[in-house]
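[1] Sequence and predicted model, in that order:
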Amino acid sequence: MIRPATPLTLVLITYTDKDAIERLRPAHVEWIREAIDAGVMLLAGRRDDAGGGVLLFRGTPEHVRPVAESDPFLTGGGATIELVGFPANLADDALAAVLT
């Protein structure tokens, strides 16, 4: 379905310290839950290669960056991030309500 563009940001997490990641995981999961409950984050998951994670946020990279940088994985020194912004102007009808 073609629709008005919705700004989204994909956040790619890369683990840099596996011990820190294990220690910080409970705080990271709680941070994700809070962001989803607040309607800022749409989804989260671990990468297939187990070397990091993927997060999808509503908004532009400029708006998402402060939130993404508050992830305990980053503040605790266990990971780095890359932000990729894109306008979601094509989407399956099932996602339309989520993206508006």
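    The structure has been received and is ready for your questions.

[2] all contacts plus neighbour counts: C-alpha atoms, from now on.
    Noted.

[3] which is the next helix or strand following the lengthiest strand in the chain?
    Using DSSP state E, we find that the single longest strand of the chain is strand 2-15. Note on strand 2-15: by DSSP states H and E, the next helix or strand toward the C-terminus is helix 18-37.

[4] on contacts alone, who are the packing partners of that next one?
    Counting contacts by 3 or more C-alpha pairs under 8 Å, 6 or more residues apart in numbering; DSSP states H and E, helix 18-37 is packed against strand 41-46, helix 72-75.

[5] Check it against this one:
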Amino acid sequence: MFVLELTYTAPLEAVDAVLPDHVVWLEEQYEKGFFLASGRKNPRDGGVILAVAGDRARIEELVAGDPFTVAGVCAYRITEFIATKTAPELARYRQTLG
């Protein structure tokens, strides 16, 4: 599982100009099963996405296709972790150490 932390690198006006395309991209990743949750940080200086994928390379590929990345308005920090405990609703994403 991955935590994707976005930090805006451009003024909010530039971020907002790309936001509609970013939202479409988010929706596509939800439909494909990659994203579990997402939202803005408070204060609004970026966002956070909880994601699942087979490996980090796939996540890096997804991030590279984000319209925010393409437009150069944010930087991503990708943190991989092993989700050994989850809420019951996320049980299918539980992992084991090994």
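    Great, that's in hand. From a predicted model like this one, the values you see are computed outputs, not experimental measurements.

[6] what residue lies at the spatial centre of structure 2?
    Ile49 (3.3 Å; C-alpha atoms, centre = their mean).

[7] and the counterpart of that one in structure 1, helix, strand or coil?
    Counting by TM-score structural alignment, Ile49 of structure 2 lines up with Leu55 in structure 1. Following DSSP: H, G, I helix; E, B strand; the rest coil, we place Leu55 of structure 1 in the strand state.

[8] Quick check: Leu55 of structure 1 touching Val40?
    No: here Leu55 of structure 1 does not reach Val40: they are 10.7 Å apart, not a contact under C-alpha atoms under 8 Å.

[9] before we move on, the earlier item: give me the buried positions along the longest strand of structure 1.
    The neighbour-count check on strand 2-15 of structure 1 (16 or more other C-alpha atoms under 10 Å) flags 7-15 as buried.

[10] same question, stretch 43-50 of structure 1
    Those buried within stretch 43-50 of structure 1 under the rule 16+ other C-alpha under 10 Å are Ala44.
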